[in-house]
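Enquirer: Sharing a sequence plus its predicted fold:
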Amino acid sequence: MPSATDELIQRLYESPPEGFVAARTAAIEQARQAGDKATAKRLAALKKPTVAAWVVNLLALRRPDLIEELVELSTALRDAQRGLDGSALRELTAQRRQVVSALVAAAGKLARGEDRSVKVPLGEVEATLTAALAEPEIAAQVRTGRLIRAATYAGFGEVPRPRLRLVTDEADVDSDDAEDHDEDADEGGEVVEFPQQSARERAAEERRKRELEQRRRELRRELSNAQSAEKRADTQLEKAEAAERDAGHVVEDLDAELAELERRRTEAQADVARRKQARRLAEREAAAARRQVGDVQAALEDLESDLSDC
């Protein structure tokens, strides 16, 4: 059974993102007032989801059965790919499109049910569900109902990368042509004898092969350097994206703090106004009391004067 904190977190990720920061701040304050520092720290670590992530979270939390259907289809697709089952793969691929479309429609309906004014980014939702279909790790994240941003996937399944061949040697073409000529000769029943290469021709061919081999080594070095540069650039991009997200979270937290300070300022101003009114009332009561004291003293003096005359 989920704890009260887990249920609170689920409500935060089910609610529209525009109210996430304020609701999280209120929950943190409540936990702190209760002396529950662990819960307050856990809540403070939660990040505001994008609209697309929120829509997917709604689907995962409200319709987990649909997510399980997606996961089962993903498993079937991977099995078909491993087994090279073409007919099953074609059928499952068509089914994949139908399932993803149905899930996107269901997610959009849930989101509009929560907030009619929300503009659902269906493309990002579809990309996230497609990524979950292809990657078990992404599917596991979707299942939690706590995504903070949409996911993407460039391809699908465990398809091996193609082996690329760089054609640089014209001798390959000549060899293929020679084989074709040999086959033609065999079919015609005639054997054609080619003249032997001269020493000069053989030397030129060897020189060209060395040049091509040298060029191939250079291209491989360039490819290796380019791949290293690409990897470094991807790492820098990931760091930059993470830094941008963290900065965005800081802004969100500061906005929440500013809103809280503004609320406290308004309450303090109202309290000052109430205390000012109370002070004025006290001043009036003090003045009336002083007047009463003066009146009583004057009456007492008159009475004492009359007594002395008797």
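Expert: Received the coordinates, thanks. Remember, it's a predicted structure, so these values are computed and weren't measured experimentally.
Enquirer: C-alpha only now, for contacts and for neighbours.
Expert: OK.
Enquirer: what comes up buried for the helix or strand Ala102 falls within?
Expert: Remark: Ala102 resides in helix 86-114, with elements defined by DSSP states H and E. Along helix 86-114, these residues count as buried under the neighbour rule (16 or more other CA atoms under 10 Å): 88-89, 92, 96, 99-101, 103-104, 106-108, 110-111.
Enquirer: residues contacting the nearest residue to Thr5 once chain neighbours are set aside?
Expert: With sequence-adjacent residues excluded and distances taken as CA to CA, 6 or more residues apart in numbering, Thr5 is closest to Thr39, at 7.2 Å. With contacts defined as CA atoms under 8 Å, 6 or more residues apart in numbering, Thr39 is in contact with Thr5, Ile28, Ala31.
Enquirer: for comparison:
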Amino acid sequence: MAEMSRELVDRLYTVPPDGFVAARAEAVATARAAGDVAAAREIAKLRKPTVAAWLVNLLVAHRRELVAELVELSAGLHAAQRELRGPQLRELSAQRRRVVSALVGEARTLAVEADPRLAAGKLPLAEVETTLNAALADADVAEQVRSGRLVRAASYAGFGEVPRPQLRLIVGGPEEAEPPGAGAEGAGAPTAGPAPEARPETARRRRDARSTAAEAKSAEAKSAEAKSAEAAEAKAKAAETAEAEAEAARAEARTSRRRALDRALADARARQERAEAELARVVEVERDGAATLAELEKALADLQRRRVAAERAVGQARVARKAAERGAVAARRRVGEVQAAVEALAAEDRSSGKPGRAPGKPVREAHSSG
């Protein structure tokens, strides 16, 4: 227990009971992860409190001044009981009821603050009241309550406003130093019975013996009840320890699974980074390709315009060529016609005995004279 932090234990015993096992398992796993095996083992042994015990622990944690007032009131009640001061005892009893009632109300308020779901449920406030009254009557119970680590409600059947009688068996004494008939005077005397003055003492002894027997029987019954309660508590503690160990094992499994998931997440993130880097590279390549394509399309459009202009120039040249061809044909036809006329004229001249001209030579005089 020395290995554990007091703050940790106090915190665990103010956790609502339905979350105690999980909180304890988490604390065990944390201690094991820190390498503190002894503390983890001691934490696993902590017992789960009942709802009533949890409510009392809440009072100790958050209303310590009221619990201290209850303890002071207990001392006054015990003193008044011992001295049988009736008026003071009645006043202290009334004060006890007020303090206990206030503590019970505070317990309910603290429970609802810790877990609002409890506002609609029924809380074991009667057990809280019984435990507080037991703390007033029994110093051991008071010490358990003040520790803030109560695991179950307590009760004290013997508490009351009138103190219980302190009964004991008186053995020995002047009257018993010499039993009747043991002295010399009684050696031959008749044993008719005890002297009259010895009868009250005998009756008192009988009453004391009966009371002692009753107390012994009550003590035996309480001892048997205590043993039964101890056995039940041991069984409950064993069950809680097994539950704690199982919860710790589950927590360890969750931790292992979390580590595996963390590794898987790190691997997935690395793959994501690589994929995103590849995506960025491909996007860059696509951007460069798009730019190249745009340049080529621009060049293609320019070539297309130049092609259209060239086609237009070729068409115009073709038209001019055809016109030139027609002109050439007409010129050749005219040359042929003129040549034929010249040849015809030369033939006429030969036939008339006039000197002819060389073919193809123009006759300027004839044209000029004619």
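Expert: Perfect, I can see it now. Note that the structure is predicted; figures quoted are calculated from it, not measured.
Enquirer: Next, the TM-score between them, please.
Expert: Counting by TM-score structural alignment, normalised by the length of the first structure, the TM-score of this superposition works out to 0.62. Behind it: 229 aligned residues with a CA RMSD of 4.0 Å.
Enquirer: for the stretch 101-250 of the second structure, what spans make up the strands?
Expert: With DSSP state E, counting those that start in this stretch as the definition, the stretch 101-250 of the second structure shows no strands.
Enquirer: So which residues of it form helices?
Expert: Taking DSSP state H, counting those that start in this stretch as the criterion, the stretch 101-250 of the second structure contains helices spanning 125-137, 139-147, 199-352.
Enquirer: for Arg97 of the first structure, what are its contacts?
Expert: With contact taken as CA under 8 Å, 6+ apart, Arg97 of the first structure is in contact with no other residue.
Enquirer: Distance of the aligned residue in the second structure for it relative to Leu58 of the second structure?
Expert: Arg97 of the first structure maps onto Arg97 in the second structure when the alignment is built from TM-score structural alignment. When CA to CA, to the nearest Å is applied, the distance between Arg97 of the second structure and Leu58 of the second structure equals 20 Å.
Enquirer: Arg6 of the second structure and Lys237 of the second structure, how far apart?
Expert: Using CA to CA, we find Arg6 of the second structure at a distance of 21 Å from Lys237 of the second structure.
Enquirer: Tell me roughly how far stretch 91-109 of the second structure lies from the first structure on average.
Expert: With the two structures superposed, stretch 91-109 of the second structure lies on average 0.7 Å from its match in the first structure, counting by mean CA distance after the TM-score superposition for the first structure.
Enquirer: I'd like to know how far Leu103 of the second structure sits from Leu150 of the second structure.
Expert: Taking CA to CA as the measure, Leu103 of the second structure and Leu150 of the second structure are separated by 16 Å.
Enquirer: Map Lys41 of the first structure across to the second structure for me.
Expert: Here Lys41 of the first structure is matched to Arg41 in the second structure, going by TM-score structural alignment.
Enquirer: In this structure its match contacts Ala29, no?
Expert: No - counting by CA atoms under 8 Å, no contact exists between Arg41 of the second structure and Ala29, whose distance comes to 10.3 Å.
Enquirer: out of the two, which sits in the busier spot?
Expert: Each of Arg41 of the second structure and Ala29 has its neighbours counted (other CA atoms under 10 Å); Ala29 has more, 24 against 17.
Enquirer: ok so, going back, please indicate which of the contacts of Thr39 of the first structure are buried?
Expert: Among those, those scoring as buried are Ile28, Ala31 (criterion: 16+ other CA under 10 Å).
Enquirer: From the contacts of Thr39 of the first structure, pick the one nearest Glu124 of the first structure.
Expert: Thr5 (29.2 Å; CA to CA).
Enquirer: can you count the residues close to the closest residue to Lys45 of the second structure other than its chain neighbours?
Expert: In space, not counting the residues next to it along the chain, Lys45 of the second structure is nearest to Thr241; the distance is 5.8 Å by CA to CA, 6+ apart. Neighbour count for Thr241 of the second structure, taken as other CA under 10 Å: 18.
Enquirer: Report the contact partners of Thr241 of the second structure.
Expert: With contact taken as CA under 8 Å, 6+ apart, Thr241 of the second structure is in contact with Ala44, Lys45, Leu46, Arg47.
Enquirer: what do we get in the first structure for it?
Expert: Aligning on TM-score structural alignment places Thr241 of the second structure opposite Val250 in the first structure.
Enquirer: Can you tell me the closest non-neighbouring residue to Ala22 of the first structure?
Expert: Counting by CA to CA, 6+ apart, Ala256 is the residue found nearest to Ala22 of the first structure once chain neighbours are left out, at 6.1 Å.
Enquirer: Can you give me the distance of the one you found to Val250 of the first structure?
Expert: 10 Å.
Enquirer: Repeat that for Glu183 of the first structure.
Expert: 74 Å.
Enquirer: again, but for Pro49 of the first structure
Expert: Following CA to CA, the distance that separates Pro49 of the first structure from Val250 of the first structure is 14 Å.
Enquirer: got it, and Ala38 of the first structure?
Expert: Counting by CA to CA, the gap from Ala38 of the first structure to Val250 of the first structure is 21 Å.
Enquirer: Can you tell me what sits against stretch 220-233 of the first structure?
Expert: When contacts are taken as CA under 8 Å, 6+ apart, stretch 220-233 of the first structure has no neighbours outside the stretch itself.
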